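Trainee: Model the structure of this input:
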Amino acid sequence: MIRTDLHEGWTLRADGGPVPAGIAGVAVPAVVPGTVHTDLLAAGLIPDPYDGMNEAELVWAHRASWRYDTTVTATPAAADERIDLVFDGLDTVAAVEMDNTLLGRTANMHRGYRFDVRRLITGAAVPLTVRFSSALSYAEQMQRQLGERPRAYGHPFNAVRKMACSFGWDWGPDLQTAGIWRPVRLERWRVARLAEVRPLATLDDDGRTGRLAVHVSVERSGFGAAGELLVSVTVGDRPAVALRLAADADEGVVEVAVPDAAVWWPAGYGAQPLSTVTVELHDGDGAALDAYTKKVGFRSVRLDETPDADGTRFALVVNGRPVFVKGLNWIPEDHLLTRLTRADYAAAVDRAVEANANLLRIWGGGIYEADDFYDVCDERGILVWQDFLLACAAYAEEEPLRTEILAEARDNIVRLSSHASLAIWNGGNENIWGHEDWNWKSRLGDATWGARYYYEDFPALLAELDPTRPYHPGSPSSPGFDPEVVHPNDAAHGTRHEWDAWNREDYTWHDRNVPRFCSEFGWQAPPTWSTLTAALSDGDLHQGSPAFLLHQKADDGNGKLNRGLAHHVRVPEDFADWHWATQLNQARATTYAVQHLRSHAPRTMGSILWQLNDCWPVTSWAVVDGSGRRKPAWYALRRAYAPRLLGFVQRDGVPVLAVVNDTDTPWLASVRLRHADFAGVVHAEERIDISVPPRSVQVASVTLSDLVVADADGLRATHLSAEDFAIPYDPNALSATASAAEGGYSVTVTASSFAHDIALLADRVAPDAVVDDLLIDLLPGESHTFTVTTTADVDPKRFLDPEVLRTCLTA
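Mentor: Take a look at the predicted model:
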């Protein structure tokens, strides 16, 4: 097999539709893999779609058509040789032509395509053209053909196999990209090639013996007589294991036992050793034909759904050990997907690791992520929950949509099955829930809506291709129950999405339910100041500006932010104060919800916060904004997801102290409890000795006062008996000093009175500045030093500015 990338020499030009005069007829260099938007941006023909009102100014692109052109020069095929043109991804509705010959049409960005072009390769420069037509127009055509089906947003994203959030979401822009978005190449081969390789690595119940089943499918060239083929599989430095495929056989399985295998564990449970698997294909005479290399990790994973007194358990069990999932939902890291590099993926995943997370859920309105993403998760020990890509809509089960959905599912099960991090497949996002609760049934009548995918097709594909991992029909859902009898969002069974807190109530609403596993919940806040001000002009920095509202996609988002604030603090009129107050409220909401969920383990066995990341600068539920900057909520989450946690939670309407030990060793400590007034003056003190077994939770009753401060082993939890707007904080509670330090700056604050949620918003001083911690509580006489990392050379006193050094008082 000889593979030759075809990434050079492409040009892009408009091919129809309402294209502005300055772009129509202009050919620009095209980066492949890439998209139309990035090429036009690089050529200076469109403004940055993430800035100001530019998203709205690019709506014309929804109806535009485009063409990519290059030439291919290659040696003609030998008599027994195949030459294939291979596209790993085309976004989305495309026609592929070589030498003015139509090779095929595509309508799915989530799968690859292969065309036999041996007869078109002449040795001369042969033109290759890919024409992209409007995905929106195609979706509307499919909607007319298949019948309209309910969905969460206006565009018919459920009628075309394109990233759903391409059409806009309640956190994302409506840009509707097009382009050759994944690699393209020529593949020259003889006799046979490896068409599918699925290395499924597991671990025996003894916890020591690894099992590798390498499923191999081959495609034969069709030239000459079919002969015997030899497949050899090597695992690490172990001797190769061979499989002979007879002349009439195109598939087989190589099984390898690995005694005393190095076991792969999720983060927080052990190490992540990986073994290299090499698969080689030879003809009957021993000549090399093709090869495949991947890394695998030996582990077992199952889903415990045992009925119990509280309903039905929902717990991931890895290598025989139940894992409390400390997760985050993942959306595409950049709406313009092709700008992402392995370094970008590593940085994003590392922000989850640093927040003490152990799982990322790939949400069903995005993409099957790049190989780099899963590789990084394998290396870091981050479990992956993989949705099939159906989200917030009813999906037709008729052709041509059905074939496309099943083809993309098959392609990606095969592609991803080697990854140790991949722990669970999920049928889709909120579709079963939507069918029950969102007034779909009256609109659908007898029309199909996707149930066959969730309950029949996906399980059947996984039984065939990847029986080593559990499957869940939908998030949320209550598996094993008729959705009309047991609600898909029932807290007692399966998975739950908790959105009443944000949409209608307050973050304290979480106390109303104890879910078995909460796979979505969250609270909004704007991006960091540097990210916001890079995207908006000074005149747009107010809640009602059109540009700010364009970067707030949630229905009544600002209204919900303000109503959420009003439960706890006075809603500021000054925009900078409001920005800080909403960020602080997001952090507190995050802490409150996560502590609630963790305190109920093992009844509750999972918390997947919505969401880790953003794909552009926007007010959203993310704890890391679209520029990769950590919002205050990220620091709150890091503390709430820490291996050991002290936190005040509610039991029967009464605050109690939860002590969570998510480590493999007992936690023996003495908790110091101080009772004080709102000024922080301590009037009583006591100690509680704790002995919390590994992976366990204890809850202790405490005497209540205006202010209760609990300390143990460097951890602190604080409980206040009143909301901030009712507490007479001392406006001069803090004194502070700042000085230059190695790699940045050091800021020390000292409290003369109780100071709550002290934060240093370092990016307001320097856009690259990162502070080591946030949201610190101090009693009178206590000090804390913040460490700021930055390359900027600034006056240290700038870190003492009241819009940089914040407490809850200024909210």
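Trainee: hey, let's count contacts and neighbours off CA atoms from now on
Mentor: Will do.
Trainee: Now residue 140: closest residue in space, sequence neighbours ignored.
Mentor: Among residues not flanking residue 140 along the chain, residue 156 sits closest, at 6.5 Å (CA to CA, 6 or more residues apart in numbering).
Trainee: same deal with residue 46?
Mentor: Nearest to residue 46 is residue 40, by CA to CA, 6+ apart, at 5.8 Å.
Trainee: any idea how far that neighbour is from residue 270?
Mentor: From residue 40 over to residue 270 the distance is 47 Å, taken as CA to CA, to the nearest Å.
Trainee: Which one's more surrounded, the two?
Mentor: Under the criterion of other CA atoms under 10 Å, the comparison of residue 40 against residue 270 puts residue 40 first, with 20 against 12.
Trainee: and stretch 665-683, how far apart are its ends?
Mentor: End-to-end distance for stretch 665-683: 35 Å, by CA to CA.
Trainee: Could you list the buried residues of it?
Mentor: Neighbour counts over stretch 665-683 (16 or more other CA atoms under 10 Å) mark 667, 671, 672, 673, 674, 675, 676, 678, 679, 680, 682 as buried.
Trainee: For the comparison step, fold the sequence that follows:
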Amino acid sequence: MIRSELHSGWTVRAAGGPVPEDIAAETVAATVPGTVHTDLLDAELIPDPYLGENETRLAWFHRAAWLYSTRFEAGPPAGDERVDLVFEGLDTVATITLDGDEVGRTANMHRSYRFDVRDRLRGGEAELSVRFDSALEYAEQLQKVIGERPRPYPHPFNAVRKMACSFGWDWGPDLQTAGIWKPVRLERWRTARLASVRPLAILDPDGTGRLTVHVDVEHAGLGADRPVVAEVRVGSHVARIPLRAGETSGTTGIAVPDAPVWWPVGYGDQPLVEVQVTLWDEAEQLDAWAGRVGFRTITVDETPDEIGSPFTFVVNGQPIFVLGLNWIPEDHLLTRLNRETYRAAIERAVEAGANLLRIWGGGIYESDDFYDVCDERGILVWQDFPLACAAYAEEEPLRSEILAEARENVARLTPHPSLALWNGGNENIWGHEDWDWKPALNGLSWGARYYYEDFPALLAELDPTRPYHPGSPSSPGHDPEVIHPNDDRYGTRHEWEAWNRQDYTYHANFLPRFCSEFGWQAPPTWSTLRESLAPEDFDQESPAFLLHQKAAGGNDKLNRGIARHLPVPVEFQAWHWAAQLNQVRATSYAIEHLRGHAPRTMGSILWQLNDCWPVTSWAVVDGAGRRKPAWYALRRSYAPRLLSFRDGGLVAVNDTAAAWRGTVRLRRAGFDGAVLASSEVELDVPARSVRISALAAELTTPADGTREVLVADADGLRATRLFAEDFDLAYDPDALSADISPAEGGYSITVTATSFVRDVAVLADKIDPSAVVDDMLVDLLAGESHTFHVRTVWTDSGGFLEPGVVCSANTLAAEDLAAEGLADAAED
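Mentor: As a prediction, this is how the structure comes out:
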């Protein structure tokens, strides 16, 4: 097998559609893999679509066509040689020609394509072209044939197999990319090749690892097929799969006694074992494959109980409380992502305490780089099939495309021990029941066959070692018209009523078995706003700011949420902090509620970890990769041990392998530091358990709820409970002093409180966009100090002490007082 990458010499030019004249006249160098947007950016022909109102200015892309071309040297094939042109990914509606002859057409971003071009290569230089037509226009035409189906956004993303959020989402831009987005190569081979290798690794209870390797072979078909042998090596273990002439598949099993055990992060190590498969024709090596596996067994416990049915991940016999994050594409322009980008993003999830990432169904089947890093870091992966928030036709040509992409990607991802669950799609079953689809469908198919028949059958064939869930949310095993798919007693639940219409305290009304989506919005960090908006756009109502707020009524929901708990500032910088702080509170409240009800609840997957561009969203890490304050709240709420208050009691969560024994010091203190009541509670929380301790009334009953706080301290952890909302609390707005001194890698900032100060933070990115702070959201009693460490190369230390950089909830009290003073002055 000789593989030759075809990544050089490409150009791209407009081939049709409403392309501006100055761009239509240009032929520019193209990067492959790549996309037209990035090529035109590199050629300085378009503005950055992430900045200002540029997204709107580039809407003409939606109906444009593009032509990629290159030339390459291709010797004529030998008499017994097959030559294949292989595209790992084309985005999306493409026509491929070689020396002017059409080779094939594609309409699916989520799969690869292979074309036999043996008879088309004549020797010498060959010209390869790929024309991309508008995916939007393709979808519009196809839905006229198969019938229009419900969806939440104007573009018919559900009528073409392209990343759904390419067409815009309630956090993402509408850019509709096109291009050769994955590698392309020429493959020359003889006799046979490895078409697919599927290693399935599990772990027996006695510690024996069992590896079953499935091999699919394609024969060259240029004469009499010959027998071949696939040799499988796992460490010192070797097995052979003999395939007779014309036989296309075979299987072997290998037992590995005392196999190294792969565990999720927080439960053990992540040893990975090399697997090599070599295809032989007698003594000649025809093809080879190499990958890594991890020995573990993953199931989901859905055994009916007195409540309904749980949804509990079990790894190697150990129930796991999932501390998860939803994952969207890390960059809307996917071809800018690489292994290091993925590693940095996943590391931010690990540092926040997560043990699972859910790849949401409006994105893509993620890259091998993503899964490799998750394998190494012990992050479980929940992979949605890419079907999201819409009805999907079960007729051709979509049906064949969906099944082909599913088959290919299931096979591709089988080696990865991190892959924990396949999920049929996002909110499609729920949508069918609740979103007025049925009258609109009027009997048309909507995707049920995929979720209940096709995907389970395909997984039973290709990967029976992993659990499958028909949809998130859903109540598996029950008719959705009888047991609602979002019923908190069964399966998985999404909690969006809190954000959309209620308040984050609404979470207390439900005890889901597993909550796979919930969240609260906030703007990105200040420096990310500064990089993406002009100074005059720092206004909630500016067109540019609103273009970077994609949720329907998003700012109104932000302000309504703030107003329930905090002063709502008028000045933009203070409003920005209030919105971020309310996301902090919402994140902590929801997660503490879920974790505090284990084992009834056994999963929390926050929406969302990341953003794909600079936007106001539910992410805890913004589109520039900067941690929002909510990331620090998440890290505290996802810590292995957690203290919180609930209903007059103290909740202690111990998600470690050792019992948690110690003493909790409890105080009801005045903001001035006076201790008004105190006691101690002895902790004895078994491993992987939750304990609730009742508290005496003298601790939970304030004399003046506006000036008192209940505090619990144990083993370096602190929980605080206030007795009124922030806007009613008698915060001292000047209770904090700060000093700064040089430290290794940056600076140390020590803050000291003269009165109770809540949620102290250092927003260091306002001074240095690359600065990272070790901690945020610290509550201090009168007389206490805390030191923050800022990692930065900034040489002017004074800026880090400026107002708006060192801030707290008390800061908003000062803003509220200033606003009241202005109002009084206006009345006078």
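Trainee: what's the spacing between the residue nearest to residue 140 of the first structure and residue 17 of the first structure?
Mentor: Separation of residue 156 of the first structure from residue 17 of the first structure (CA to CA) stands at 19 Å.
Trainee: who has more neighbours, the two?
Mentor: Between residue 156 of the first structure and residue 17, residue 156 has the larger neighbour count (other CA under 10 Å), namely 24 against 16.
Trainee: so what's that one up against?
Mentor: 136, 139, 140, 143 (CA atoms under 8 Å, 6 or more residues apart in numbering).
Trainee: wait, what's in contact with the residue nearest the centre of the second structure?
Mentor: The centre of the second structure sits closest to residue 327, judged by CA atoms, centre = their mean, with a distance of 0.6 Å. By CA under 8 Å, 6+ apart, residue 327 of the second structure lies in contact with 357, 358, 359, 360, 607, 608, 609, 610.
Trainee: for whichever residue in the first structure pairs up with the third one, what are its contacts?
Mentor: Residue correspondence, TM-score structural alignment: residue 359 of the second structure in this structure matches residue 362 in the first structure. When contacts are counted by CA under 8 Å, 6+ apart, residue 362 of the first structure touches 329, 330, 331, 368, 369, 384, 385, 386, 387.
Trainee: repeat that with 10 Å
Mentor: Residue 362 of the first structure sits next to 328-332, 368-369, 384-389, 425-426 when contact means CA atoms under 10 Å, 6 or more residues apart in numbering.
Trainee: One more: residue 525 of the first structure?
Mentor: Contacts of residue 525 of the first structure by CA under 10 Å, 6+ apart are 552, 557-558, 561, 579-587, 618-623, 625, 631-633.
Trainee: Pull the number of nearby residues for residue 78 of the first structure.
Mentor: Other residues near residue 78 of the first structure come to 12 when the count uses other CA under 10 Å.
Trainee: Let me know the helix or strand that it is in.
Mentor: Assigned by DSSP states H and E, residue 78 of the first structure belongs to no helix or strand.
Trainee: hmm, back to that, can you add neighbour count, secondary structure and distance to residue 235 of the first structure and give the contacts of residue 156 of the first structure back as TSV?
Mentor: Conversion of the contacts of residue 156 of the first structure to TSV gives the following (neighbours: other CA atoms under 10 Å; DSSP: H, G, I helix; E, B strand; the rest coil; distance: CA to CA, whole Å):
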residue	neighbour count	secondary structure	distance to residue 235 of the first structure
136	21	helix	46
139	21	helix	45
140	19	helix	49
143	18	helix	48
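Trainee: Just put those residues in CSV and tack on distance to residue 52 of the first structure.
Mentor: Shown next, in CSV, are these (distance: CA to CA, whole Å):
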residue, distance to residue 52 of the first structure
136, 24
139, 28
140, 29
143, 33
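Trainee: Residue 522 of the first structure pairs with which position in the second structure?
Mentor: Using TM-score structural alignment, residue 522 of the first structure sits opposite residue 519 in the second structure.
Trainee: isn't that match right up against residue 582?
Mentor: No. If you go by CA atoms under 10 Å, residue 519 of the second structure and residue 582 don't touch, sitting 11.2 Å apart.
Trainee: what touches both of these two?
Mentor: Shared contacts of residue 519 of the second structure and residue 582 (CA under 10 Å, 6+ apart): residue 504.
Trainee: just the contacts of residue 327 of the second structure now: which is nearest residue 765 of the second structure?
Mentor: Nearest to residue 765 of the second structure among the contacts of residue 327 of the second structure: residue 610, at 17.7 Å, using CA to CA.
Trainee: and the gap between that closest one and residue 154 of the second structure?
Mentor: Separation of residue 610 of the second structure from residue 154 of the second structure (CA to CA): 24 Å.
Trainee: which one of the two has more residues nearby?
Mentor: residue 610 (28 against 9).
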